[in-house]
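*Asks:* coords below, sequence missing:
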């Protein structure tokens, strides 16, 4: 009689193509690609101001910067999963929607942050890698884990992490830091509060619902509009440092920064006088264009 044989266990079914696409889409979403675009723009433009980097170096620096900032974004998704689930704007994100496990997002983010450091070290230099990793730590530990749920100044000091890309770009090209990249860091640092506070006015009820102490929640919209105007004026003053502070930029940049700064302040004044969502949205959208055009004008000034 033929010996009976155990039926082999069926092989695990491969993930359907649609499931694979969804997984990849969700992992990309964890890196916050919309935020990344502006960070990479300040990186690339700073590199072009610093010298004449090769295309290979620019691409490599962007890859490393994306990994570092994207890793920080993924850790932020993991940490904020509880409040994301309660806000309509964020409830469909991969973790609260149940498409990505929290632990997966955490290790994905940490892995990207560490990989970004080593990538930049190998493709450019140690300083660029260390600066990028400092931005990763600043966003995950300083802003996300410590400041965001404790103080209305969360975006002021936590915003320093978003100001790191110009330092990374400069270090990748030159191997060091001088006065000009510090000025560029300061520009992004002072740009962040009015940019984000304009958005926080639009999202005030959502933040209040989950107990995040954004400025309009704890101090009111009137104080938020006043702070936006104050920081807009400070931003204009800081934006003149690349010229009057010995940064080496000239007339083309002065003209562009002056015009952009005047429009920024005019919109901040308009928001201060008219407490409307339309005025807040107008300032928020212009702030994105402002930073892009300001850094582009630096490249034009140096190259032309």
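*Replies:* Received the coordinates, thanks. Since this is a predicted model, take the numbers as computed values, not measurements.
*Asks:* Please make it C-alpha for all contacts and neighbour counts, starting now.
*Replies:* Will do.
*Asks:* Settle this for me: residue 123 is touching residue 57, isn't it.
*Replies:* Yes - counting by CA atoms under 8 Å, residue 123 touches residue 57, with 7.3 Å between them.
*Asks:* May I see the buried residues of the lengthiest helix in the chain?
*Replies:* Ordering each helix of the chain by length in residues (DSSP state H) puts helix 277-303 first. Neighbour-count burial for helix 277-303 flags 279-281, 283-284, 286-287, 290-292, 294-302 (criterion: 16 or more other CA atoms under 10 Å).
*Asks:* For that helix, name the packing helices and strands.
*Replies:* Taking 3 or more CA pairs under 8 Å, 6 or more residues apart in numbering; DSSP states H and E as the contact definition, the neighbouring helices and strands of helix 277-303 are helix 33-50, helix 179-202, helix 251-273.
*Asks:* where does stretch 196-214 sit relative to the chain's centre, distance-wise?
*Replies:* Relative to its chain's centre, stretch 196-214 lies at 18 Å (CA atoms, centre = their mean, to the nearest Å).
*Asks:* thinking again about what came up before, need the winner for burial among the helices and strands packed on helix 277-303.
*Replies:* Highest mean neighbour count of these: helix 179-202, a mean of 22 (counted as mean count of other CA atoms under 10 Å).
*Asks:* for that one, packing partners?
*Replies:* Packing partners of helix 179-202 (3+ CA pairs under 8 Å, 6+ apart): helix 154-158, helix 165-174, helix 215-218, helix 220-239, helix 241-244, helix 277-303.
*Asks:* what's in contact with the fourth one?
*Replies:* Around helix 220-239, the neighbours that count as contacts under CA atoms under 8 Å, 6 or more residues apart in numbering are 183, 186-187, 190-191, 193-194, 197-198, 201, 215-216, 257-258, 261-262, 264-265, 268-269, 271-272, 275.
*Asks:* Kindly report the same for the first one.
*Replies:* If you take CA under 8 Å, 6+ apart as the criterion, helix 154-158 is touched by 138-139, 142-144, 147-148, 189, 192-193, 196, 214.
*Asks:* can you pull the buried residues of that helix?
*Replies:* Neighbour-count burial for helix 154-158, counted by 16+ other CA under 10 Å, picks out 154-158.
*Asks:* follow-up on the earlier one: now the helices and strands packed on helix 179-202 as CSV including distance to residue 87?
*Replies:* Converted to CSV, the helices and strands packed on helix 179-202 look like this (distance: least, CA to CA, whole Å):
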stretch, distance to residue 87
helix 154-158, 19
helix 165-174, 30
helix 215-218, 15
helix 220-239, 20
helix 241-244, 40
helix 277-303, 19
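*Asks:* Second structure for comparison follows:
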């Protein structure tokens, strides 16, 4: 019989490290950015504030769904993560979590997310979440990421899915404002991620991942980023014109933010052409601020 004094003592620090490693697998900063678009989509669909229970279930279910897809991404990409300075300290390459444990964790998160969404939201929201998980973890991560320069464009579909999930959680259907909001987030992702991929171009090249910044010249990446920034602005203006509940906050804020995105993308291209330090992370930071403030503008218009 084991006495109390003979039982192993689990260090609180060790428990914290383990929990932190599993949380890191979900890429919490990316999950947070995805959820930023879910709540305003729900508010638009409801024409106000949905019930707290529905908001909580949708956000937690969406967090689990995104975390599941990101965890499977970390599991599959563990070989190339070891080669990249940006990712070599992730939980699997560093040895903090075994590949098998990571995969099981990802599957458990996926099941939990779909169960919660099914019980508390709508069948359509649940189906869209399932499609998004599969699209990112299988179609993007396992099939396209290492095979085509267009991987970012395909990866942008699940990246914009929280908008549709949030809308469907409230209404059980989809409508034009949801689809146009989806288009804004979809277009926005290209300059956002290409800026990051340009900053870590050598990492992706070393890992053999054909990101656009690896297989195309910097000027080509810059030109395409400007084009997608203009598309983001265009979709924003379209959404303002077809969504009656949106008023001055979105009209002014969306237009200014979209123009800012175009200007920053154009300045990035200008620095590339001039042969001066292009500072891609400046555009990356601006993109995050842009989407956050745009979501706030939507929330303000709906509530005011």
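*Replies:* Thanks, I have the structure now. Because the structure is predicted, anything quoted here is derived from the model rather than measured.
*Asks:* Could you export the helices and strands packed on helix 277-303 of the first structure to a markdown table, including columns for distance to residue 108 of the first structure?
*Replies:* A markdown table is the format used below for these (distance: least, CA to CA, whole Å):
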| stretch | distance to residue 108 of the first structure |
| --- | --- |
| helix 33-50 | 15 |
| helix 179-202 | 26 |
| helix 251-273 | 38 |
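*Asks:* so which of these comes closest to residue 115 of the first structure?
*Replies:* Residue 115 of the first structure lies closest to helix 33-50 among those, at 16.7 Å (CA to CA).
*Asks:* what's the burial count for residue 99 of the first structure?
*Replies:* Neighbour count of residue 99 of the first structure, defined by other CA atoms under 10 Å: 14.
*Asks:* What does it correspond to in the second structure?
*Replies:* Correspondence of residue 99 of the first structure to the second structure, assessed by TM-score structural alignment: residue 96.
*Asks:* Report the separation between its match and residue 190 of the second structure.
*Replies:* 32 Å (CA to CA, to the nearest Å).
*Asks:* do residue 182 of the second structure as well
*Replies:* Taken as CA to CA, the span from residue 182 of the second structure to residue 190 of the second structure is 14 Å.
*Asks:* swap in residue 94 of the second structure?
*Replies:* In terms of CA to CA, residue 94 of the second structure sits 30 Å off from residue 190 of the second structure.
*Asks:* Just tell me the aligned range of stretch 206-225 of the first structure in the second structure.
*Replies:* Matched against the second structure by TM-score structural alignment, stretch 206-225 of the first structure falls on residues 203-222.
*Asks:* tell me the helices in the stretch 51-200 of the second structure, going along the chain?
*Replies:* Applying DSSP state H, counting those that start in this stretch to the stretch 51-200 of the second structure gives helices spanning 52-76, 78-81, 91-94, 99-120, 123-134, 151-171, 176-199.
*Asks:* Need the counterpart of residue 131 of the first structure in the second structure.
*Replies:* Per TM-score structural alignment, residue 131 of the first structure is aligned with residue 128.
*Asks:* neighbours of that match, just the number please.
*Replies:* Neighbourhood size, residue 128 of the second structure [other CA under 10 Å]: 20.
*Asks:* contacting residues for it?
*Replies:* With contacts defined as CA under 8 Å, 6+ apart, the neighbours of residue 128 of the second structure are 161, 164-165.
*Asks:* Dump those residues into JSON lines; add neighbour count and distance to residue 114 of the second structure as well.
*Replies:* Output for the contacts of residue 128 of the second structure, formatted as JSON lines (neighbours: other CA atoms under 10 Å; distance: CA to CA, whole Å):
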{"residue": "161", "neighbour count": "25", "distance to residue 114 of the second structure": "14"}
{"residue": "164", "neighbour count": "26", "distance to residue 114 of the second structure": "15"}
{"residue": "165", "neighbour count": "31", "distance to residue 114 of the second structure": "12"}
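*Asks:* mapped onto the first structure, which of those residues hold?
*Replies:* Compared against the first structure with both residues aligned by TM-score structural alignment, their matches' CA atoms under 8 Å, those retain 161, 164-165.
*Asks:* For these, give me TSV that also has distance to residue 84 of the second structure.
*Replies:* Listed next are those as TSV, based on distance: CA to CA, whole Å:
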residue	distance to residue 84 of the second structure
161	28
164	33
165	33
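*Asks:* quick check, nearest of those residues to residue 78 of the second structure?
*Replies:* residue 161 (25.1 Å).
*Asks:* Looking at the first structure, name the residue matched to the closest one.
*Replies:* Checking TM-score structural alignment: residue 161 of the second structure goes with residue 164.
*Asks:* how many other residues sit next to the closest residue to its match other than its chain neighbours?
*Replies:* Once flanking residues are discounted, residue 164 of the first structure sits nearest to residue 135: 5.9 Å by CA to CA, 6 or more residues apart in numbering. Look at residue 135 of the first structure: counted by other CA under 10 Å, it has 26 neighbours.
*Asks:* so who does residue 135 of the first structure touch?
*Replies:* Contacts of residue 135 of the first structure by CA under 8 Å, 6+ apart are 68-69, 160-162, 164.
*Asks:* count of neighbours near the closest residue to residue 212 of the first structure other than its chain neighbours?
*Replies:* Spatial nearest neighbour of residue 212 of the first structure, excluding adjacent residues (CA to CA, 6+ apart): residue 149 at 5.2 Å. Neighbour count of residue 149 of the first structure, defined by other CA under 10 Å: 15.
*Asks:* how about residue 149 of the first structure, what's its match in the second structure?
*Replies:* Aligned by TM-score structural alignment, residue 149 of the first structure pairs with residue 146 of the second structure.
*Asks:* Residue 83 of the first structure and residue 36 of the first structure: what is the separation?
*Replies:* 22 Å.
*Asks:* neighbours of whichever residue in the second structure pairs up with residue 176 of the first structure, just the number please.
*Replies:* For residue 176 of the first structure, the aligned residue in the second structure is residue 173 (criterion: TM-score structural alignment). By the measure other CA under 10 Å, the count of residues near residue 173 of the second structure is 16.
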